[in-house]
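A.B. asks: from the sequence below, what's the structure:
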Amino acid sequence: MRPPLRAVATLATVAALVTGCSSGDDWSRPHPKPVPVGALGQGFVDPARPPAPEATITPRPGSWDPVHPPEDYRVLLLTTGDDAPTRALVAAVKDWAEAEDVDLRTMVPKDPQDFVPSIDRAIRMRPDLIVSAGNDLIDPLAMVTPNHLSQQFLVVGAELAEPTHNVTAADWSGASFRGEGLGMSSTYDAASFTAERCAAAVRAGVAAVLSDLTGIVIWLDQH
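C.D. replies: Alright, predicted model coming up:
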């Protein structure tokens, strides 16, 4: 017996909004706290002087390379926008996930009214990490993230003006959008979203989160 057409349409809509790869594991099952494979290299931070909350650090290029996610690491990519910088960030996240065999799923809000609900849906999926790409998500994230401190977030190519300890950002001068009505930074440069820099932002940001260095901004102008 065929399912009703309405049910088929609903399933198609869900599939369009949340897509996944890798293991296809049921994320509702119990999952241990992720433990990184490897450790941060020299120059990422000074172990004797760990960064304070909301601090900005400028790690040595490549100091994040020794850190890799554990098996079955669950990442949800939340993204909106079809501009070239956002596309470059999304490509970097997907390339990293494939290289590291990460269980990656992608959620795309259907319209601006869906930004906050989509973040709530992402949290309910219980990923190890939610990665955000797209400037339009910054203000909605600032509203939602303080109420879900147990969920880790990584913002790539932008940052929150006042992040809580569960929101880490990987940013640079050409990508320093902060939301809250501040407008685009005078240093914003769409051409700075190169494949190399976007890849570094993803890897450095994930390495920091896995190493419990969260709630900070990772500045990549040296890269």
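A.B. asks: only C-alpha atoms for contact and neighbour calcs from this point on.
C.D. replies: Noted.
A.B. asks: chain neighbours aside, what residue packs nearest to Thr106?
C.D. replies: Leaving out its chain neighbours, the residue that sits closest to Thr106 by C-alpha to C-alpha, 6 or more residues apart in numbering is Leu77, at 4.6 Å.
A.B. asks: now for the strand or helix carrying that neighbour, which elements pack on it?
C.D. replies: Using DSSP states H and E, the element containing Leu77 is strand 74-79. Here strand 74-79 touches helix 84-100, strand 103-107, helix 115-124, strand 129-133, going by 3 or more C-alpha pairs under 8 Å, 6 or more residues apart in numbering; DSSP states H and E.
A.B. asks: dump those to a markdown table, plus distance to Ala48 and mean neighbour count.
C.D. replies: What follows is these, written out as a markdown table (distance: least, C-alpha to C-alpha, whole Å; neighbours: other C-alpha atoms under 10 Å):
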| stretch | distance to Ala48 | mean neighbour count |
| --- | --- | --- |
| helix 84-100 | 30 | 19 |
| strand 103-107 | 34 | 22 |
| helix 115-124 | 34 | 18 |
| strand 129-133 | 27 | 25 |
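A.B. asks: now stretch 215-223: how far from the chain's centre is it?
C.D. replies: Relative to its parent chain, stretch 215-223 has a centroid offset of 14 Å by C-alpha atoms, centre = their mean, to the nearest Å.
A.B. asks: one more to line up against the first:
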Amino acid sequence: MRRRTTMAAVIMAAMVMTGCSSASGWSEMRAHPAAIGTPGAGFAPPTPLAPEATYAPEAGSWDGVRPPAGYRVVLLTVGDDAPTATLVNAVQDWAAETRADLRVVHADADMIDGAVEAMQMNPDLIISAGDALVDPLATVTANHLDRQFLIIGAELAEPTENVTAADWTGAAYRGEGLGKASAYDPASFTPERAAAAVRAGVTSVLTGQRGIVLWIE
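C.D. replies: Sure thing, here's the model as predicted:
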């Protein structure tokens, strides 16, 4: 608890020192944009899920949903390993297809500073790609509940309601000393699975099903 409090103070100080917005970002935060379209059968459970729950939506049940044009997204990424590169490509392809307004923050120099920079850009959604970001985001997200995060190919051990994850067998890095899942397999990070995770995750955020883990079969 003491470490989390200290890190929260560092984050707040960084945001105050650098201002509440970024020249490369958008002018101000805005209300959650509405989804265009409706998820198919099997995307959501019959009753609302509890926070931190895991749910496996039917494959392709997210295909009928897209964000409005100009949906503001910051891709927060770290590392140049093959799984992370696959996730980054999937996010970029999705943004080009849906005409989302995508900005990229490479957080290799300092992951906390990178997360702060991403928040200061006032996006509608911050998408995280890279296992190393899990531990820093565990602190950042808990102290900024007004910001929406989507973690692809990993998840937080104790996510708050503003953190949604899209995961699958072969991924599921949880950080905080838990490390990689026993079934971790870099080869499971295929372009097809990464694309499905991005689309399913964004659909979940857009339709208000947040704070859960979507399990992509």
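A.B. asks: hmm, back to that, which bit of structure 2 covers the strand holding Leu77 of structure 1?
C.D. replies: On structure 2, the counterpart of strand 74-79 of structure 1 by TM-score structural alignment is residues 72-77.
A.B. asks: now distance to Thr58 of structure 1 too, for the helices and strands packed on strand 74-79 of structure 1, in JSON lines please.
C.D. replies: Output for these, formatted as JSON lines (distance: least, C-alpha to C-alpha, whole Å):
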{"stretch": "helix 84-100", "distance to Thr58 of structure 1": "20"}
{"stretch": "strand 103-107", "distance to Thr58 of structure 1": "27"}
{"stretch": "helix 115-124", "distance to Thr58 of structure 1": "29"}
{"stretch": "strand 129-133", "distance to Thr58 of structure 1": "20"}
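A.B. asks: can you give me the helices in structure 2?
C.D. replies: Taking DSSP state H as the test, the helices found in structure 2 are 2-18, 82-98, 111-120, 134-142, 191-206.
A.B. asks: so where in structure 1 does the shortest one end up aligned?
C.D. replies: Under the alignment (TM-score structural alignment), helix 134-142 of structure 2 falls on residues 138-146 in structure 1.
A.B. asks: center of structure 2 - which residue?
C.D. replies: The centre of structure 2 sits closest to Leu150, judged by C-alpha atoms, centre = their mean, with a distance of 1.7 Å.
A.B. asks: now the helices of structure 2 as JSON lines including distance to Trp168 of structure 2?
C.D. replies: Formatted as JSON lines, those follow (distance: least, C-alpha to C-alpha, whole Å):
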{"stretch": "helix 2-18", "distance to Trp168 of structure 2": "28"}
{"stretch": "helix 82-98", "distance to Trp168 of structure 2": "13"}
{"stretch": "helix 111-120", "distance to Trp168 of structure 2": "24"}
{"stretch": "helix 134-142", "distance to Trp168 of structure 2": "16"}
{"stretch": "helix 191-206", "distance to Trp168 of structure 2": "8"}
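A.B. asks: Pro33 of structure 2: which of the ones you listed is closest?
C.D. replies: Among the helices of structure 2, helix 191-206 comes nearest to Pro33 of structure 2, with 7.2 Å by C-alpha to C-alpha.
A.B. asks: tell me the angle of the closest one relative to helix 82-98?
C.D. replies: Calculated by axes from the mean of the first three to the mean of the last three C-alpha atoms, to 10 degrees, helix 191-206 of structure 2 forms an angle of 60 degrees with helix 82-98.
A.B. asks: so where in structure 1 does helix 191-206 of structure 2 end up aligned?
C.D. replies: For helix 191-206 of structure 2, the aligned range in structure 1 is residues 195-210, judged by TM-score structural alignment.
A.B. asks: same check, this time on stretch 156-176 of structure 2
C.D. replies: Going by TM-score structural alignment: stretch 156-176 of structure 2 matches residues 160-180.
A.B. asks: in the matching stretch, what's buried?
C.D. replies: Of all the residues in stretch 160-180 of structure 1, those buried under the rule 16 or more other C-alpha atoms under 10 Å are 160, 163-179.
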